[in-house]
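K.L.:
got a predicted structure plus its sequence, pasted below:
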Amino acid sequence: LSATLHRDLSSIFHFLSCLRDRMSGPEMVPADLEQLVGVIRQQAVEIVSLRQELVHFRAEITALHAETAALRAECADLRSDLTALQADHDDLAVAQAPPAEPIRQPPPVSHPKISLPDKWDGSGTKCDVFLTNLNLVFEFQPSRYPTDRSRIALLTSLLTGQAAEWATAVLKADGDIAHSYPAFTTELRTVFQHPESEVEVDSRLYHLKQGSRSVSRYTTEFRTLAVQTTWSNAALRTAYYEGLSIRLKDELAVRELPDTLEGMIQLALRVDQRMSHSTKSVFRSFTGPP
């Protein structure tokens, strides 16, 4: 750097000497010449000073670059150490963590086993019984028959005779009722169900007799007809009693009769059961060993 400055100063002073020789003619005033030389010398000194400052700044910038590079290297080392620490922490957390519990699968949904209704040909008065049994299947086994079409398919598979022919025609037509279980069953009822009039039900209930059946069988048919009437409880009680067999009435004659239908039914069932046991005991006594 000093050699460079020396060369620059030598060049400036050499230029000034040449300039002074050229301008030493008679037309140049010596005072003006000296003033010009002084100005040039002053500028040369300032140039040298600026060059020195520039060199100093360059040295400082180089030092800053070196410091920045050192800081970057230090940051890289810190990042590497942090990554290693994080990996160690994760490994330690995994080692100390309790074993994960196995995922418990929900138990399979169990549905009560309900038998399908007997096949039906559309005749008689069993439409309500047939559809009621099917509705129980759909209610307690919804996952097996989730759609209207699956329910219609099951219903159709249980039809025979004229009912099956009607269902086949409906499905081939592919109308709205072929895709709606409620609409399908409504139409089925319209075609095949012929409900008894109130007078017919009343007549059947009035003339209903136990005959040779058990009280349990007689009671079941009586209840089925009774729910379809508007008879009072007293009227139903009287009709139920009148329909019992003469033998059972004889047994009830020595007892105090209940005032309600349900009480009469329970008493008749108990007496019938006792009579049945007595008959079996007598039969065994006659057929046993002497």
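P.N.:
Perfect, thanks for sending it. On a predicted model such as this, the values are computed, not experimentally measured, just so you know.
K.L.:
switch to C-alpha atoms for all contacts and neighbour counts from now on
P.N.:
Noted.
K.L.:
so P117, which state does it fall into?
P.N.:
For P117, the assignment made with DSSP: H, G, I helix; E, B strand; the rest coil gives coil.
K.L.:
chain neighbours aside, what residue packs nearest to L158?
P.N.:
Residue nearest to L158 in three dimensions, not counting chain neighbours: K119, with 4.7 Å by CA to CA, 6 or more residues apart in numbering.
K.L.:
now do the contacts for that neighbour.
P.N.:
K119 makes contact with 158-160 under the criterion CA atoms under 8 Å, 6 or more residues apart in numbering.
K.L.:
quick one: which of the residues you listed sit in strands?
P.N.:
Applying DSSP state E to those, no entry is found in strands.
K.L.:
closest one of these to G38?
P.N.:
Distance to G38 across the contacts of K119 (CA to CA) is lowest for L158, with 128.9 Å.
K.L.:
that closest one and T279, how far apart?
P.N.:
42 Å (CA to CA, to the nearest Å).
K.L.:
also R213?
P.N.:
Applying CA to CA to R213 and T279 gives a distance of 15 Å.
K.L.:
how about I40?
P.N.:
I40 is 155 Å from T279, by CA to CA.
K.L.:
ok, and here's another one to check against it:
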Amino acid sequence: ANPSCLTPEVTTASSASRKTCPASGDLLQKHEESLSSLSRQLAASEQWAGRVNETLSAIQETLARLVPPTAPAVPAPPPVPSASLSVGSVRDPAPPALVPFTGELGRCGGFLIQVSLLFQRYPQAFSNDAVKISHVIGALRDRALDWAESYLALHPVETVTYVQFVRDFKAVFHHPLRSDEAARQLHGLRQGGRSVAEFSIDFRVKAAETGWGEDALRGSALPPSPVCSSELAPE
């Protein structure tokens, strides 16, 4: 086309395009410069981080040389239970054996006394009635054991209380002297060929069965007590 034939509008647009091209080039150049600056800053940061890592490694090596390695932890032994925590930590000794009871008259009261003291001394060993009854029966001999055999046939140990057992036991074997009978035996008591100590024991037992006090014994027409005689003997 003939340039002279172009319209004024086309000519004006071409001039504006030529004017804007240098501005775009400047913008691209600025972007390139910014990217180059960022690249340099990133490289400097990486170098600084590398130097920091080297410094930390050197510090760790120095500490490793100064501080000895720790020994592996040894597990603590299990705690020993303290004796104060529980009375049962130390086992009580076994209860002593009872003196056997054969059913002899006049011995039942003393036998039951030692049974009562044993149960009071070892309450944990005799914690229920069945255990108590079984322990008493284990000390019976001869006629007393024969009675226990017949008794348990009618009263199994699991069905009777200890109080009931003792009551039935005393009904058969415990026959304390009446005071008048004890006084009669005390009147007839003589030392004979026994020692003073043996005679004194018998005298005191019979005197206790009468229920008399010391004043009554001194004022009665009894043979003098060995103890009373020694107390009244002139020096």
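P.N.:
Structure's in. What do you need? Because the structure is a prediction, the values reported are computed rather than measured.
K.L.:
give me the more crowded residue out of I40 and T279 of the first structure.
P.N.:
Of the pair I40 of the first structure and T279, I40 is the one with more neighbours under other CA atoms under 10 Å, namely 15 against 11.
K.L.:
show me what that one lines up with in the second structure.
P.N.:
In the second structure, the residue matched to I40 of the first structure (TM-score structural alignment) is S24.
K.L.:
its match and A182 of the second structure: what is the separation?
P.N.:
145 Å.
K.L.:
and for N53 of the second structure?
P.N.:
111 Å.
K.L.:
these two: who's more crowded?
P.N.:
The residue with more neighbours, out of N53 of the second structure and A182, is A182; 18 against 12, by other CA under 10 Å.
K.L.:
check contacts around that one.
P.N.:
Going by CA under 8 Å, 6+ apart, A182 of the second structure touches 206-207, 209-210.
K.L.:
any idea which of the residues you listed is closest to F119 of the second structure?
P.N.:
Closest approach between those and F119 of the second structure, by CA to CA: E209, at 25.6 Å.
K.L.:
my read is that that closest one contacts S179, right?
P.N.:
Yes: with contact defined as CA atoms under 8 Å, E209 of the second structure and S179 form a contacting pair (6.3 Å).
K.L.:
how about stretch 272-285 of the first structure: buried residues?
P.N.:
Neighbour-count burial for stretch 272-285 of the first structure, counted by 16 or more other CA atoms under 10 Å, picks out D272.
K.L.:
that one: how far from the chain's middle?
P.N.:
Distance of stretch 272-285 of the first structure from its chain centroid, counting by CA atoms, centre = their mean, to the nearest Å, is 60 Å.
K.L.:
over to stretch 217-231 of the first structure?
P.N.:
From the chain centre to the centre of stretch 217-231 of the first structure is a distance of 45 Å (CA atoms, centre = their mean).
K.L.:
contacting residues for the nearest residue to L171 of the first structure once chain neighbours are set aside?
P.N.:
Among residues not flanking L171 of the first structure along the chain, A178 sits closest, at 5.4 Å (CA to CA, 6+ apart). A178 of the first structure makes contact with 149, 152, 170-171, 184 under the criterion CA under 8 Å, 6+ apart.
K.L.:
for the residues you listed, which one is nearest R51 of the first structure?
P.N.:
R149 (98.4 Å).
K.L.:
so where do the helices sit in the second structure?
P.N.:
With DSSP state H as the criterion, the second structure has helices at 8-66, 108-121, 129-138, 142-154, 162-173, 179-187, 196-210, 214-219, 226-232.
K.L.:
the ones you listed: which one's closest to P93 of the second structure?
P.N.:
helix 108-121 (11.1 Å).
K.L.:
ok, residues contacting that closest one?
P.N.:
Residues contacting helix 108-121 of the second structure (CA under 8 Å, 6+ apart): 95, 98-99, 101, 125-126, 132, 136, 170, 173-174.
K.L.:
same list, those, but as CSV with neighbour count please.
P.N.:
Output for the contacts of helix 108-121 of the second structure, formatted as CSV (neighbours: other CA atoms under 10 Å):
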residue, neighbour count
P95, 12
L98, 16
V99, 12
F101, 21
A125, 16
F126, 18
K132, 20
V136, 20
K170, 14
F173, 19
H174, 19
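K.L.:
distance to L35 of the second structure for the residues you listed - can I get that in JSON lines?
P.N.:
JSON lines is the format used below for those (distance: CA to CA, whole Å):
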{"residue": "P95", "distance to L35 of the second structure": "100"}
{"residue": "L98", "distance to L35 of the second structure": "109"}
{"residue": "V99", "distance to L35 of the second structure": "112"}
{"residue": "F101", "distance to L35 of the second structure": "116"}
{"residue": "A125", "distance to L35 of the second structure": "95"}
{"residue": "F126", "distance to L35 of the second structure": "98"}
{"residue": "K132", "distance to L35 of the second structure": "103"}
{"residue": "V136", "distance to L35 of the second structure": "108"}
{"residue": "K170", "distance to L35 of the second structure": "118"}
{"residue": "F173", "distance to L35 of the second structure": "121"}
{"residue": "H174", "distance to L35 of the second structure": "121"}
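K.L.:
which residue, neighbours along the chain excluded, lies closest to the aligned partner of F203 of the second structure in the first structure?
P.N.:
In the first structure, the residue equivalent to F203 of the second structure is F222, according to TM-score structural alignment. Nearest non-adjacent residue to F222 of the first structure, counting by CA to CA, 6+ apart: L205, 6.8 Å away.
K.L.:
quick one: neighbours of the one you found, just the number.
P.N.:
Neighbour number of L205 of the first structure under other CA under 10 Å is 22.
K.L.:
that one touches T220, doesn't it?
P.N.:
No: the pair L205 of the first structure / T220 is not scored as a contact, 12.0 Å apart, by CA under 8 Å.
K.L.:
circling back: distance to V90 of the second structure added to the helices of the second structure, as a markdown table?
P.N.:
Formatted as a markdown table, the helices of the second structure follow (distance: least, CA to CA, whole Å):
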| stretch | distance to V90 of the second structure |
| --- | --- |
| helix 8-66 | 51 |
| helix 108-121 | 16 |
| helix 129-138 | 22 |
| helix 142-154 | 35 |
| helix 162-173 | 29 |
| helix 179-187 | 48 |
| helix 196-210 | 40 |
| helix 214-219 | 47 |
| helix 226-232 | 46 |
